[in-house]
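Participant: how does the following fold in three dimensions:
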Amino acid sequence: MISTFPNAAAVDLSRIRLEIRSLQPRLVEWRRKLHQHPELGFKENLTAEFISQKLSEWGITHQTGIAKTGIVATIEGKKSSFPLQKGDGRGIALEQSHIQKPKVLAIRADMDALPIQEENDVPYRSQHDGIMHACGHDGHTAIALGTAYYLSQHREAFPGTVKIIFQPAEEGPGGAKPMIEAGVLNNPDVDAIIGLHLWNNLPLGTLGIRTGALMAATESFICKIYGKGGHGAIPHQTVDSIVVGAQIVNALQTIVSRNVNPIDSAVVTVGRFHAGKAVNVIADTAEIGGTVRYFNPELGKLIPQRIDQIIAGICASHAAKYELDYKGLYPPVINNTDIAEMVRSVGLDIVETPLGIVPECQTMGGEDMSFFLQAVPGCYFFLGSANPDLGLAYPHHHPRFDFDETALGMGVEMFVRCVEKFYA
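Facilitator: Next up is the predicted model:
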């Protein structure tokens, strides 16, 4: 619970370098502009135009139109990482045997909003009816822009290349995979990737950083049950699709309780059940739909297999038929141990410890950052953004979601220090 953590007012901003603190008003300005003009997945045209305009203004090389609206900015450092050859009279020649390929670190930020009507009464509220930045992606984009600006002004501080990936459609249907397929991790090849999520489940001044699984796999299913309809007073002439569906809903709960190792966390939730139109008619069809979440990748085979077996068995016992549409959406977000430890060490320099770092922070929520983490080693982490004292503690995807914008500068500081640490 939020109340178990330090009060947001106690955050020590002196750990954020002055130049990034001075950037704070611009971060807020960018975030609020993006918040006023939210766009759904693969339709982030205004957002992409704004990002491209800023990158061009700062002289940052970038590519647009990746996976429709995605952008990749490339910032090359100027700091030499090669040992100098001694005794040549100039002190600048390099021994060929010591030359190594410069490392490449990627930073990922998502850009899309949600189909939610905003209920916040703030000057920067959404101007697009039915669309809202209710998950903090406007903040992610502003943080990435701030990081790009700072790094472009301090190229001498790192020797390699930093790629900043502005990704569309995280909320669905998923923009990470098509961006990877378009080659954003190549030319030059990315060695590691990091990303953050503003997190209202943690207060300002805390970080959720852990190795291994951070977020769950996200999968969904829809099952259509075909029975035989009839009069409610003559049930023996029917195959009641509602009774079949009800038994399926109950039986699916045994997957987690009886098939999954208790050490592993998993969820099978039926969130939709539609059938019938009249109180005195037995429905001939029913439809149930739900979501599946898990951390252990091995459950990706077990759970859909058991769902199909359970549905098939119950339908057979009632002489009903069914169609099952099971979709694997996002795999679990699994952090690399070495990169997560690097991020944690950076976090220790920014937030107060030990309460500032929450190592066991996990959620059954899903994220397509997982596809990037499958492709290259990396770390995704949570940046606490709630401030209950200011009324900024509504959960993600809530129509009154908002966050303490002080977190924006903290996010830039985390990314910049991670770049410096990665190349140290």
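
Participant: only C-alpha atoms for contact and neighbour calcs from this point on.
Facilitator: OK.

Participant: Tyr124: neighbouring residues, count only.
Facilitator: By other Cα atoms under 10 Å, 15 other residues sit near Tyr124.

Participant: and for the one 5 residues further on?
Facilitator: Residue crowding around Asp129 was assessed by other Cα under 10 Å; the count is 12.

Participant: could you also give me the structure for this second sequence? I'd like to compare it with the first:
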Amino acid sequence: MRDALVAVRRDIHRHPELAFQEQRTAERGLTWFRGLGLDVQTNIAGTPGLIATLDTGRPGPTLLLRADMDALPITEETGAEYASETSGVMHACGHDAHVACLLGAASLLSEHRQALRGRLKFLLQPAEEKPPGGAKVLIEQGGILEGVDAALALHVYPPLPVGQMGFRPGVLLGYSDRFTVRIHGVGGHAARPHQTVDAVAVAVQVYQALQYLVSRENDPLHPFVITIGALQAGTAANVIPNEATLLGTVRSLDPMVHNSLPERLERVVAGICQATRARYTFEFVRGYPAMVNDAALTQRATESVKSLVGEQGVVYLPTPELGGEDFAFFSQRVPSLMFRLGVRNEARGLVHSVHSSRFDLDEDALPLGAAALARIAMDYLHHG
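Facilitator: Alright, predicted model coming up:
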């Protein structure tokens, strides 16, 4: 199976597709699923998303297994012979591997369908990387969780070496939100700043004051992180621009902190602008909720994987992380589990983080990921 999974992963990697554009990737999945004799629903909620169903015809629970399909707007710099052939687009978050693992799991489970009961749904989901996320669209408009008892997914994880998988009950990933601050000043000549309201200078003050929220106003036992990813202003060295725009994200773990953030951020912006005679507009967009792993499902899955790879292959993840993941929408509706698939290989230089232009993975992880998904699914259907 390894060769088949490597081949499909490399094909998808060569032809990455951005959020809600994953038609070619979905076609690869459709061909694979139909080859297994599964019923397939395509174009869910008008998107490239699709679900293949394995119905054993015997009573039992329904488990949904999910893989995301979309790539990122990043120019690949891996130098791999299977590198992206699409300019400025790359599978830098391992979604190509997620698809390969899901297809492999579908094959393994189809081989054992006579020993199963209940139903399995294999979801290829678009647009994980683009809030509000493909999961939200498919759940709310496509009804994909109707009749589903639990949901399962994996995610590649460069901190762990190939051969290991990470599990954590409870909060795995935090809330992830975005905000935009537009500072409206009064432009003018660089030689006469006293005749202007310098939007750039105000934006810099806003940036610094927002970090004060993190370091001095917030309880360090309930942390959050504010990151300004872009500060846009002006086009010339000798002109003070009328406007400056800050684009940022804020990530948190605690629901009370999460709920308080829009008011706290805008209060800082308003105070700085009042002091500097600037005006502002503030937009806060709720992103992905916290990804919470069901404790009982996590425990059962951990035991399932131990039986596959041994004690040494299972790692407990001691702390949550602040990355965002739209599989969190599944965890709000049904008991869910996302586990981490180790893909690191230091000897081969496969050490780079996801969302890096140099990210790649050890493909020996692909059959392991497929087998883990299949084993967890089999045990879940047997024991509920």
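
Participant: residue ranges for the helices of the stretch 251-400 of structure 1, please.
Facilitator: Assigned by DSSP state H, counting those that start in this stretch, the stretch 251-400 of structure 1 shows helices spanning 299-317, 337-350, 369-375.

Participant: what's the closest of those helices to Thr47 of structure 1?
Facilitator: Closest approach to Thr47 of structure 1 among those (Cα to Cα): helix 369-375, 19.6 Å.

Participant: ok, average deviation of the closest one from structure 2?
Facilitator: Here the mean offset of helix 369-375 of structure 1 against structure 2 after fitting is 0.9 Å, by mean Cα distance after the TM-score superposition for structure 1.

Participant: map Tyr161 of structure 1 across to structure 2 for me.
Facilitator: One thing to correct before we go on: residue 161 of structure 1 is Thr, not Tyr. Aligning on TM-score structural alignment places Thr161 of structure 1 opposite Arg119 in structure 2.

Participant: I should have written Glu341 of structure 1 there, sorry.
Facilitator: The equivalent of Glu341 of structure 1 in structure 2 is Gln299 (alignment by TM-score structural alignment).

Participant: before we move on, what about Ser126 of structure 1?
Facilitator: Aligning on TM-score structural alignment places Ser126 of structure 1 opposite Ser84 in structure 2.

Participant: next one: Thr269 of structure 1
Facilitator: Checking with TM-score structural alignment, Thr269 of structure 1 has Thr227 as its match.

Participant: tally of neighbours for that match?
Facilitator: Residues near Thr227 of structure 2, counting by other Cα under 10 Å: 14.

Participant: mind listing what it touches?
Facilitator: Neighbouring residues of Thr227 of structure 2 by Cα atoms under 8 Å, 6 or more residues apart in numbering: Gly248, Thr249, Val250.

Participant: next, count neighbours for the aligned partner of the first one in structure 1.
Facilitator: The equivalent of Gly248 of structure 2 in structure 1 is Gly290 (alignment by TM-score structural alignment). By other Cα under 10 Å, the residues close to Gly290 of structure 1 number 17.

Participant: next: His184 of structure 2.
Facilitator: The local packing of His184 of structure 2 (other Cα under 10 Å) involves 23 other residues.

Participant: what about the residue mapped onto Lys136 of structure 2 from structure 1, helix or strand, and which?
Facilitator: Superposed on structure 1 with TM-score structural alignment, Lys136 of structure 2 falls opposite Lys177. Using DSSP states H and E, Lys177 of structure 1 sits within helix 176-181.

Participant: so what does that helix touch, helix or strand wise?
Facilitator: If you count contacts as 3 or more Cα pairs under 8 Å, 6 or more residues apart in numbering; DSSP states H and E, helix 176-181 of structure 1 packs onto helix 369-375.

Participant: mind listing what the match of Thr161 of structure 1 touches?
Facilitator: With contacts defined as Cα under 8 Å, 6+ apart, Arg119 of structure 2 is in contact with Thr53, Leu54, Asp55, Thr56, Gly57, Gly60, Pro61, Thr62, Leu63.

Participant: the first one against Arg113, yeah?
Facilitator: No - using Cα atoms under 8 Å, Thr53 of structure 2 makes no contact with Arg113, being 11.7 Å away.

Participant: how near is the match of Thr269 of structure 1 to Asp177 of structure 2?
Facilitator: According to Cα to Cα, to the nearest Å, Thr227 of structure 2 and Asp177 of structure 2 sit 11 Å apart.

Participant: which neighbours do the two have in common?
Facilitator: What both Thr227 of structure 2 and Asp177 touch, as defined by Cα under 8 Å, 6+ apart, is the set Thr249, Val250.

Participant: circling back: just checking, which of the helices of the stretch 251-400 of structure 1 sits deepest inside the structure?
Facilitator: Most buried of the helices of the stretch 251-400 of structure 1, by mean neighbour count (mean count of other Cα atoms under 10 Å): helix 369-375, with a mean of 22.

Participant: do a quick rundown of the strands in the stretch 201-350 of structure 1.
Facilitator: For the stretch 201-350 of structure 1, the strands defined by DSSP state E, counting those that start in this stretch occupy 207-208, 212-215, 217-226, 230-231, 266-275, 281-282, 285-294, 321-330, 333-335.

Participant: what about the match of Ser126 of structure 1, which SS state?
Facilitator: coil (DSSP: H, G, I helix; E, B strand; the rest coil).

Participant: still on that earlier bit, what about the closest residue to the match of Gly248 of structure 2 other than its chain neighbours, neighbour count?
Facilitator: Among residues not flanking Gly290 of structure 1 along the chain, Val270 sits closest, at 4.0 Å (Cα to Cα, 6 or more residues apart in numbering). By other Cα under 10 Å, 19 other residues sit near Val270 of structure 1.
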